[in-house]
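# attaching a predicted model along with its sequence, questions to come.
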Amino acid sequence: MIGKSAAKVAVVGAGPGGLAAAMLLAAEGYEVEVYEKQEVVGGRSGELRLGEYRFDRGATFLMMPHLLEELFASAGRSLHSYVSLQELDPLYSLHFGDTVFRPSTNQDQTAEEIERLFPGNGAGYRRFMADEDDKFGRVMPLLQRPFQSPRDYVKKDVLHALPKLHATDTVYNRLSRYFDDERLRYAFTFQAKYLGMSPWECPGTFTILSYLEHRYGLYHPIGGINRVLQAMGEVIKEHGGRIHTSCGVERILVKNGHAAGLLLENGERVDADYIVIGADFGSAMTRLFEPGVLKRYTPAKLERKRYSCSTAMLYLGVDGAVDLGHHSVHFAEDYRRNVDEITRLGTLSEDPSIYVHNPSVIDPTLAPAGKSSLYVLMPVPNLQAGIDWNKESAIVEEEMMERLESIPQLRGLSSRVEESQFFSPLDWQNKLDVYNGATFNLAHNLGQMMYLRPHNTFQEVRGIWLVGGGTHPGSGLPTIFESAKISARLLQEHDRAARSKAAVQTGVAGTGAAL
C-alpha cells in the first residue's frame, strides 16, 4: 500500500489559493515550502496597517463558510479554533438616492421589504430564490472538479446542469425575468462586479452569486478576512510546512519539460518535486518562466485574453464612529452608463458607484477605541484602458473623497481622517503583481470558463498545478478555495501513481537481481 508522500512541494505565492493548497498538502505529509514576495501572507487579500488602523487589502466578507469549514477539516483542524465569524444582518445596505434596500437571509422579511420599496416584486424574488436553488444544486458539482479535457463536457453532471446554466444569456437579462424595477435588478446583478464584469455581459450562470448571498449569508471574521489567511498559515506550520515571506520567486526552473525547482530573487536555488503556482496568473506566466518555455501563454496571447475591471481604493483611519452599516453600496445615478464606462469604454466615470466597508461597526479590533477603519472601493477600468494613473491618482482620490462627502452619513468626513492611503490599478500591478491591475483576474466570459479556463494541472510544464482566481473554477474566495482542493487532489493522485509505478519497477528490478 502506498502511504503518505515525503515529496517536496514548493508553493509560489501565499494568497488564498496557495495557502489553502499548502495547508491540504502539508496535512497529507508533503514537505511544503511557501514563498511569498510580500511581507505578509494573503496576497491581494492580506492585511494593511496604517498607524494604529488595520484593513483588509482586498476581500471583505466570507460567503458559504461551510466550504471553509470543510477545508480546515480536511487538514485535521477546526476553523472555529482559529477564527471567530460573525454573521451580518442585514447583508448590506444598497443606496439608490433616497431609497435604501437592506436585504437579509430571512426570505419572508426580505420579500416584505421588497414589497414595501418596490411594490409587486415580492413574488418575483421568491421565484428567483426557488429557481436558483435548483440551479445551484446542479452547478456546484461543476465547481468542485477539474475540466481538463473536452470529454469533461459530456459527463453526467454537465448534462444535468446544462438546462439551468444559462451560459448564453446574461445576468441582467436573467434578473429582468423576475423584477420590473430597475433598482431591484441592480440589487441582484451588481454581484457581477465580484467577477470584475458587467451584468449586461456576464454569463447568466452567475446569477447564483446574489442567490448565494441571500441563501447562505455573509460573514465577517473578527480581525478581517486576512485573519482567515493567517490561520491557514498557522495550520501549515503546525503540519511542518514553512512559509517564507519577503522572499520572491525569480524563476521556475524547468528541465526536460518538467519543473525542477525555483530560483529565488535572493539568488538561492530551491529543489522541489512538484510546484503549485498561487501567484496572479498573468504575472506568473509573463515573469516566472524563461522566454520560449511557454507556448500557450506567450505575452502576445496573454494580452489578447479578457481581464476583469480594476479598483481604485481608499483606506481611511477615521476619528469617531461612522454611521453606516458594515457594507454599503452607493449606486451611480446612471448605473448602466457607469458600468459601460468601466468595462467597455475604458474611461473614468463622472458619476461613479462606490462601495464602503465599515467593519469597525461590529469589530473593535481594527481601530483604536472610538475610531473607525473605513475601506472605500470604486470600480475602474483595468490598465488596458491606457489611463495615466501617475497623473490621475491624485484627482481620483480627491473625487472619491468628494463622493463620500456627498453621502449624508459621511458629511464632514475629510476633517476626521487621521490615516489615509490611496491605491490605484497601477499600484495593484506594481506593488502586488496583479497583471493589468485586473483585481478580479481573468474575466469569466464563455471563452474563459471551465475547460477554456487555464487548467488546474498546468498544460505547459509537467509537475506544476495552478490555484487561484486565474484557473478553474474562477475568482472569488469560495471558488479559489475550491481550486486549491481540486489541484491538491490532482497533485496527490499524480504522486501516488508515480510512486506506485516506481514501486513496481523497483520490485521487478529486485526480482531480476535475486534470480
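Right, received. Where do you want to start?
# make it CA atoms for all contacts and neighbour counts henceforth
Will do.
# how about the strands in the stretch 101-250 of the chain?
Along the stretch 101-250 of the chain, the stretches classed as strands by DSSP state E, counting those that start in this stretch are 218-221, 242-244, 249-255.
# just those: most buried one?
Among the strands of the stretch 101-250 of the chain, strand 218-221 has the highest mean neighbour count (mean count of other C-alpha atoms under 10 Å), at a mean of 21.
# hmm, who's touching that one?
With contacts defined as C-alpha atoms under 8 Å, 6 or more residues apart in numbering, strand 218-221 is touched by 60-65, 83-88, 91, 227-228.
# from these, keep the buried residues only.
For those, a burial check counting by 16 or more other C-alpha atoms under 10 Å picks out Thr60, Phe61, Leu62, Met63, Met64, Pro65, Val83, Leu85, Leu88, Leu91, Arg227, Val228.
# need those residues in CSV with distance to Met313 and secondary structure, can you?
What follows is these, written out as CSV (distance: C-alpha to C-alpha, whole Å; DSSP: H, G, I helix; E, B strand; the rest coil):
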residue, distance to Met313, secondary structure
Thr60, 13, coil
Phe61, 16, coil
Leu62, 20, strand
Met63, 22, strand
Met64, 26, coil
Pro65, 26, helix
Val83, 26, coil
Leu85, 25, strand
Leu88, 23, coil
Leu91, 22, coil
Arg227, 20, helix
Val228, 22, helix
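# alongside the first one, take a look at this:
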Amino acid sequence: MLTHAAPRPAFAPHLATRDAEDAGHAIVIGAGLGGLASAMRLGAKGWRVTVIDRLDMPGGRGSSITQGGHRFDLGPTIVTVPQGLRDLWAACGRDFATDVDLRPLDPFYEIRWPDGSHFTARQDTDAMRAEVARLSPADTKGYEKFLKDSEARYWFGFEDLGRRSMHRFTDLLKVLPTFVRMRADRSVYAHAARRVKDERLRMALSFHPLFIGGDPFHVTSMYILVSHLEKEFGVHYAMGGVAAIAAAMARVVEGQGGQFRMNAEVDEILVKDGRAQGVRLVGGTVLRAGLVVSNADAGHTYTRLLRNLPRKRWTDAKLARKRWSMGLFVWYFGTRGTAGMWKDAGHHTILNGPRYKGLVRDIFIKGRLSGDMSLYVHRPSVTDPSVAPAGDDTFYALSPVPHLGFKHPVDWRAEAEPYRQKVLAVLEKQLLPGLSSRITSSLVFTPEDFRDRYLSPYGSGFSIEPRILQSAWFRPHNVSEEAKGLYLVGAGTHPGAGLPGVIASAEVLGTLVPDAPFHDVAALPLAAE
C-alpha cells in the first residue's frame, strides 16, 4: 500500500538549509512506468523523490481496474526485454525476480486472417522457419535475411541509440551514415516487402509498430528490430499483470524513502531564472524541488505544464504540426463458465480484417472510422487465474482507431456502443462463438478516455508517432531545452513508446542526472551544454 510519509534518505538531516533540502528533492510528474522507473533511478542516486499522479494507483496506462471479480489490465500486456527491468532493479540493489513473477509465453501470439490461415509466433528459430515454410515455402530465404536485418538494427537502434541521450545535434550527425546505410528512410512494411512476397508474411513481419503507435507503411524500418528483440528475449507475462510490476516499482521507491501523492494533479511546472523550481498542483499547493522529471505526455508537458513559459523549441505550433499515434478502442469484458471453452483462443491473438494497408490508411491518414477492423485479443486468464473468478475468463479486445486530432473527429459518445457491437460480431465469428450469452462484465475505453484519464493529446494511445523525423534527436529530448533541471521520460520522448522504451528513457535519465544532494542547482545540465 502506498504511503505518504515515507522516511527520508540518510543525507536529508545533514542539509543545512531549506534551500539545500529543496535542491536534493526531485519531483516526478506521473506514476506511469517511465515515471516509476525514473523515481527508482533517482532514489538510487540519493535523491529524495516525490511522485505525483492524478490516478488512485501507480502504473498510469499500466494500471488496472477490477470490476465484477475481473481484473482488467488497462494498457500494456506484453513484457519484452525483461533484462531492462532486471537492470533497473539491480541499480537499486534489488532483485527483480524476487519482486515480480514473470512467465515466458510459448507461443507468443497467433495471427489469423479472414481466409482461415494463421501464423504462430514463437521464440524457437526452427519453429519460426517452419511457420514461414508452411505459409510460403518460397519466402524462407527472404525470412532468413529479414532476421539478419532485424538483428543489425537491434544492436544499433536499441542497444546503442535507445540507451543513450540524443539531445545534441552532434549526436544525430554521428549516426546519420548508419541511418543511410541501413535505409532508415524505408518503411517497416517496405523492408518486409523486399524480403518476402506473401502478403500475409509481409503483415506478420511489419505490424509491430502498431504496438507503439506507428503506421507500418510510414514508420522507419529501424523498427524491424522488434523481431530480433522478441526472438532474443522472448515474450512474457507478469503474474498479476503489468499493474503488479508497477506496484513492485512503487514499493522499491518507498523503500528508498520516496513518497507518493496520488489523486493529485500537477497544474504547472514552476520555472524561475531559467530553472525548474518545482510544481504547482491543481488547488494551489506548491512543492519545491531541485529538479523536475515529467512522465506526463511530452505534448501535455510543454503545452499545458509550461504554458506560461516562452519556449524556444517545443512551441504549441510545432507540437500541433507533429503526427500523433493512433487512438485505441478497447473493450474489456468478463465471461462466465468459459475457462474450458474456446481452446484455440490463447493468451494473445491478432485477428486481421480484410484490408491491411487500406485500414491503416483510414486510421492514420484519413482519420476515418472504418466499417472493418483488426483486433488484438488478450486472454490473460489462460495464464493467470487471478484475473477472473474460478471457471471464468477475462479478456480485452483492442482496435486501432483514429485519434481525435483530425478535422472531423469520431464522436465516441454516439459511436462507442455501435462499434462495440461490431467488435462483438467479429469476435463471435472468428474466435469466440457464443460470446454474447457469456458476458458478465463490460467496460469500454475510447480515445476520449485516453484524453481525459491520461491527459493524452488528441486521445492518442502512444503519444508522438515514431516516424523517422520524429525519432531520436527529432523527438522531445530527455533533458529539456526549455528549463534547466527539467527532464522528460516516457512514451513521448526518446527512445519512444512501449515497455522497453519507457524503461530505457529512465535509464537515459540516470546518465544525465548527477548524484544528490545538490547544494547548487546551477550544476544541473542544460541540453545546450
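It's in. Everything numeric here is computed off the predicted structure, so don't read it as measured data.
# what TM-score do we get after superposing?
Once superposed, the chains reach a TM-score of 0.92 (TM-score structural alignment, normalised by the length of structure 1), with 497 aligned residues with a C-alpha RMSD of 2.0 Å.
# follow-up on the earlier one: looking at the contacts of strand 218-221 of structure 1, spot the one nearest Glu28 of structure 1.
For Glu28 of structure 1, the nearest member of these is Val228. The distance, counting by C-alpha to C-alpha, is 20.5 Å.
# output the longest helix belonging to structure 2.
Criterion DSSP state H: the longest helix present in structure 2 is helix 412-430.
# that one: which residues count as buried?
By neighbour count on 16+ other C-alpha under 10 Å, the buried set for helix 412-430 of structure 2 is Trp412, Ala416, Tyr419, Arg420, Val423, Leu424, Ala425, Val426, Leu427.
# so what corresponds to the third one in structure 1?
Spelled out, that is Tyr419 of structure 2. Superposed on structure 1 with TM-score structural alignment, Tyr419 of structure 2 falls opposite Val396.
# how far away is its match from Ala438 of structure 1?
As for Val396 of structure 1, its distance to Ala438 of structure 1 is 18 Å (criterion: C-alpha to C-alpha, to the nearest Å).
# please apply the same query to Arg102 of structure 1.
According to C-alpha to C-alpha, Arg102 of structure 1 and Ala438 of structure 1 sit 29 Å apart.
# the more surrounded of the two?
In this view Arg102 of structure 1 and Ala438 are compared by other C-alpha atoms under 10 Å, and Ala438 has more residues nearby, 27 against 18.
# that one -> structure 2?
Checking TM-score structural alignment: Ala438 of structure 1 goes with Ser460.
# so that match touches Phe406, yeah?
No - if you go by C-alpha atoms under 8 Å, Ser460 of structure 2 and Phe406 don't touch, sitting 11.4 Å apart.
# which residue packs closest to Thr493 of structure 2, ignoring adjacent ones?
Nearest non-adjacent residue to Thr493 of structure 2, counting by C-alpha to C-alpha, 6 or more residues apart in numbering: Pro476, 4.8 Å away.
# need the counterpart of that neighbour in structure 1.
Mapped onto structure 1 by TM-score structural alignment, Pro476 of structure 2 lines up with Pro454.
# swap in Val51 of structure 2?
Match for Val51 of structure 2 (TM-score structural alignment): Val34.
# let me know how buried the aligned residue in structure 1 for Gly62 of structure 2 is, in neighbour terms.
Under the alignment (TM-score structural alignment), Gly62 of structure 2 maps onto Ser45 of structure 1. The local packing of Ser45 of structure 1 (other C-alpha under 10 Å) involves 21 other residues.
# quick one: residues contacting Ser45 of structure 1.
Applying C-alpha under 8 Å, 6+ apart, the residues near Ser45 of structure 1 are Gly15, Pro16, Asp56, Arg57, Gly58, Ala59, Ile225, Asn226.
# what's the last one aligned with over in structure 2?
Following TM-score structural alignment, the counterpart assigned to Asn226 of structure 1 within structure 2 is Ala243.
# circling back: for Ile342 of structure 1, find the nearest of the strands of the stretch 101-250 of structure 1.
strand 218-221 (26.2 Å).
# the closest one vs structure 2, average offset?
Mean deviation of strand 218-221 of structure 1 relative to structure 2 after superposition (mean C-alpha distance after the TM-score superposition for structure 1): 0.3 Å.
# ok, back up a step: tell me which helix or strand the match of Pro476 of structure 2 sits in.
Element membership for Pro454 of structure 1 (DSSP states H and E) is empty, with no helix or strand holding it.
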